[in-house]
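**Q** need a 3D model of the sequence below.
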Amino acid sequence: PPAAAQLGILRRAHGVASVEAQLQCPLTLQQMKEPVICADGHSYEREAIEAWLLVNNVSPLTHQPLSHSRLVPNHALRSIIVAQRDCGSSCQEAGADSSWRIDPSKLTISGVVLGRGAWGVVREGTLLEDGLPRIVAIKQFPEADQVADLTRELELLAFATVRCSHVCRLIGVCRLDGLVCLVMNKYAESLHDLLARNGKLTLQQTLRLGIQLARAVGELHDISIVLNDLKPSNILMDKWGDLVLSDFGISTRIQNNLSRIMPSSIKGTTSYMSPEAFDPEMFGGVGPATDVWSLGCCLVEMASGVPPWDGLRHQEISRTVCDKRETPSLPDGLPAAAIALLSSCFKYEPAARPKASAVHQSLVAIDASQLQSLHSTAEASANASGDTRPLVLASVAFSEETKDVDNTVAARLEANAGASDGAAGARALDSPGVEKQDLDIALALSLSEQCHVVQTAATPEMEMQQLETALALSRAMAMQEDARRGRGE
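**A** Model (predicted):
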């Protein structure tokens, strides 16, 4: 809906004073003009948070360490702020506002299909912004009776975008060639694409992506949104490997403090559906626990490379889950804690499953345990060889498409080479497998003189396992340093 209409919805739901307080920057306590989302999931005025990050690496609100320093423009919140400023108190009622509207003459839709669903087709397009082309994703609603579906999806997406940092970013809406078009940010690929290309992921990759995914689902549950169709093709990834959730076509928002809702029909993708999704009446409806089952299915697919119930038809899966009460098979080689966590996600009774936030906490604990184990192994090896230097990073590398962006960080590392006995430079290498966050960790540790960052060349003798071990050691030492600072040591 237009931003002014969305503002009216928010005011009626939460009260004028509450909504206007949410439009203020937590740092300046003034209404924001250019809101951006920080790594802690909260929105701030850009200038204020940039100044904060120059001297701090923790959240201004939670005081927890920030995983990165990237700032994402909060377009939906800015649109609501503009509507609030322009409309004032008269925005209590839904009204027309141009801030969500896109000039159709600036939008071109290509023939590239990014995805299809029961509620629309998503195509690639180009949007001219200030004379410069921007590649976008466009969800089309070709039939008049689908406008209601678009309105519902827009309401949920706008509501989530204001409050969550891990949802697909809304740009605006327009009508082009008789089609209603929802224009969104285009991401590098989906988790489905990644799995189709690489097969199953390593345990380290599964844990890292699983942590992001559980946090994203938990954010939506905190604002009472149930996805109803969580699956790898609806999990998008940017060029850094960060996840966002997309496709709110069959999502719902639970109202009036209810824990479940009764859908009008069976909805979802069979391989990821819970017992209550197949038979809502038996369980009294669907709710956040429905997404937790789907979250477990996504984790299983990441670790195994194949979706749950692969090869079975819809009716066979329904009978297996509902009548036989069977759960998806768990991949071999998982730690005992991971097996226990997945088993809890697949409890038959929805109330027995953990919350998404608890899944997130468990995955973080499992990841920390794995990193500590690798750290101990690397430390023992270093002691045996007589070289006890904390070698934190064996190589820093970028993929071709992100090199230009990341070279600025690499330059900062090289500029600090020789700055102290405890820091040395690192050079960007053209090899896959290393992410920007590993470079950020190396930079942070280098500047804090906590370790040596060594420069190496990409040689055939360097095994990817060695590289992953070095990177894991880097993250483990960073976690230890964060814990030490938290204790005030």
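**Q** rest of the way, CA atoms for contacts and neighbours
**A** Will do.
**Q** quick one: contacts of stretch 152-165?
**A** Here stretch 152-165 makes contact (CA atoms under 8 Å, 6 or more residues apart in numbering) with 1, 6, 37, 39, 41-42, 74, 76-77, 167-170, 216, 219-220, 223, 225, 244, 248-253.
**Q** which stretches in the stretch 51-200 of the chain count as strands?
**A** 72-73, 107-117, 120-129, 132-141, 170-176, 179-185, 189-190 (DSSP state E, counting those that start in this stretch).
**Q** check which residues of the fourth one are buried.
**A** So the one you mean is strand 132-141. 135-141 (16 or more other CA atoms under 10 Å).
**Q** ok, the third one next?
**A** For strand 120-129, the neighbour count (16+ other CA under 10 Å) marks 120-127 as buried.
**Q** turn those into a markdown table, including distance to residue 414.
**A** Shown next, in a markdown table, are these (distance: CA to CA, whole Å):
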| residue | distance to residue 414 |
| --- | --- |
| 120 | 48 |
| 121 | 46 |
| 122 | 42 |
| 123 | 41 |
| 124 | 38 |
| 125 | 38 |
| 126 | 37 |
| 127 | 37 |
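**Q** residue 262: which of the residues you listed is nearest?
**A** Taking CA to CA as the measure, residue 262 lies nearest residue 120 of the buried residues of strand 120-129, at 23.5 Å.
**Q** please tell me how far the closest one sits from residue 151.
**A** Going from residue 120 to residue 151 by CA to CA, to the nearest Å gives 13 Å.
**Q** wait, which of the buried residues of strand 132-141 is closest to residue 336?
**A** For the buried residues of strand 132-141, the nearest to residue 336 is residue 137 (40.4 Å; CA to CA).
**Q** how about this one, so we can line them up?
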Amino acid sequence: MSTSNDLLSCPISFVLFHDPVVAQDGHTYERAAIEDWIRRNGKSPITQQQLSIKHLYPNHLETRIVDSFEEFTRNKKYQFTLDIDIRKSDRPFFQTQTKSIYNAQWLLNNDNLSEIVLLKINGARARKEASFYVELTRHPNIVRTFDFVNDKDDNRQNGAVLLIQEYACKGSLYDLLQEQPVLPNEKVLVQMFLQIIEAMIYLASNQVIHGDSACRSALVFHADPNNPENNVVKLTDFGLSRASQLFSVVPSSAQTQLDIVPVRYAAPEILLDSTQPDHYTEKSEVNSMGVLMWEAYSRSTLPWTNVERDEDVIQLVTMGDVLPQSSNCSQPY
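**A** Just a heads-up that it's a prediction; the model follows:
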């Protein structure tokens, strides 16, 4: 495991420090994360030297740095201003119909601040979805969102919402699997799946259904193709509450409901009638998670890749067809 470039985050969990401690290897970790690591491995995740829980000492300097960052965000009242607090790149490095992600950097006191990106959300439900990111940000497997950004020149004109989020240095799970020459060890994939499931359980416990689970929705903060314990993924791109219709039809002469429902990942009940909010449940999430795992085992192959039209996929799934077991998936799984 390599060290993190982010001075505010634990190199094991990649979560903002809460109780930072220094170990015998001279590196700082979140106490709970390094204690768990030592119990399971006994050695430093960075230097491989033997470590002892008895020799973990509070890092008061790191605590002050984190407290300073938290105070910085509180003083801003969780409202940042573009080109005053942060700067974004001119063009996004990722873009869909409703979202764009830009490289970004802090402009003030940025020596010890987290690496960040700027997420721009467009559309009728932009602020509703953005609020989920902000409110549900403190889980180790959910991408951290620092808060809203005010863009005086743009936001009020088109209803777009800007958010500051932590930067995932390895990109998405989709990108990672496509770029690697061989599939990671199966135990590595399972560890990633478990982290994604933990995030989905947390969302469900807060009355939020992800609604669009796929490899592109899992961001990779650390990757090791051979050691399961050295992998960290976090879920993003969520925002479907039980009581709302985030995927409801946006008024448009050309757009239909199925244009915005992730057809190839959706459960049969959603494909039968995507206008019913009670069809988006933990059960439909389990279905999407199964498709995500198939996609990962297939190295980011599009589900139902041999079926060209989404309409035909809908017919197959609603008639009971399922994706075949991937050839890379062993029998125990």
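**Q** returning to what we had before: now for the buried residues of strand 132-141 of the first structure, which pair is the farthest apart?
**A** Once CA to CA is applied, these give 135 and 141 as the farthest pair, at 19.4 Å.
**Q** residue 184 of the second structure: neighbour count?
**A** 20 (other CA atoms under 10 Å).
**Q** what do you get for residue 65 of the first structure?
**A** With other CA under 10 Å as criterion, residue 65 of the first structure counts 18.
**Q** what about the residue nearest to it when sequence neighbours are not counted, how many neighbours?
**A** In this structure, residue 65 of the first structure finds its nearest non-sequential neighbour in residue 58, 4.2 Å apart by CA to CA, 6 or more residues apart in numbering. Using other CA under 10 Å, residue 58 of the first structure has 18 neighbouring residues.
**Q** surely residue 58 of the first structure touches residue 52?
**A** No - using CA atoms under 8 Å, residue 58 of the first structure makes no contact with residue 52, being 9.2 Å away.
**Q** ends of stretch 309-325 of the second structure, how far apart?
**A** Note: stretch 309-325 of the second structure ends 22 Å apart using CA to CA.
**Q** need the contact partners of it.
**A** Counting by CA under 8 Å, 6+ apart, 263-264, 267-269, 271-272, 291, 294, 303-304, 307 sit against stretch 309-325 of the second structure.
**Q** and the contacts of stretch 152-165 of the first structure, which of them are buried?
**A** By 16+ other CA under 10 Å, the contacts of stretch 152-165 of the first structure give 1, 6, 37, 39, 41-42, 74, 76-77, 167-170, 216, 219-220, 225, 244, 248-253 as buried.
**Q** so which of these are in strands?
**A** Within these, residues falling in strands by DSSP state E are 37, 170, 225, 244, 252-253.
**Q** give me the stretch of the second structure that the one helix or strand residue 479 of the first structure maps to matches.
**A** Per DSSP states H and E: residue 479 of the first structure is located in helix 464-486. Using TM-score structural alignment, helix 464-486 of the first structure lines up with nothing in the second structure.
**Q** in that helix, which residues are buried?
**A** Neighbour-count burial for helix 464-486 of the first structure [16+ other CA under 10 Å]: 467-479.
**Q** residues near the counterpart of residue 166 of the first structure in the second structure, how many?
**A** Aligned counterpart of residue 166 of the first structure in the second structure: residue 141 (TM-score structural alignment). Residue 141 of the second structure has 28 neighbouring residues, counting by other CA under 10 Å.
**Q** and residue 141 of the second structure, how far from residue 276 of the second structure?
**A** The gap separating residue 141 of the second structure from residue 276 of the second structure is 29 Å, by CA to CA.
**Q** how about stretch 269-279 of the second structure: buried residues?
**A** For stretch 269-279 of the second structure, using 16+ other CA under 10 Å, the buried residues are 269-271, 274-275, 277, 279.
**Q** residues in the second structure aligned with the host helix or strand of residue 4 of the first structure?
**A** Following DSSP H and E, one finds residue 4 of the first structure within helix 3-14. Across the second structure, nothing matches helix 3-14 of the first structure (TM-score structural alignment).
**Q** show me where the stretch 151-300 of the first structure has its helices.
**A** With DSSP state H, counting those that start in this stretch as the criterion, the stretch 151-300 of the first structure has helices at 191-198, 203-222, 275-278, 280-283, 288-304.
**Q** could I get those as TSV with distance to residue 341 of the first structure?
**A** Output for those, formatted as TSV (distance: least, CA to CA, whole Å):
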stretch	distance to residue 341 of the first structure
helix 191-198	21
helix 203-222	12
helix 275-278	18
helix 280-283	22
helix 288-304	9
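**Q** minimum distance to residue 177 of the first structure: which of those has it?
**A** helix 191-198 (30.1 Å).
**Q** the closest one vs the second structure, average distance?
**A** Taken over the aligned residues, the distance from helix 191-198 of the first structure to the second structure averages 1.4 Å (mean CA distance after the TM-score superposition for the first structure).
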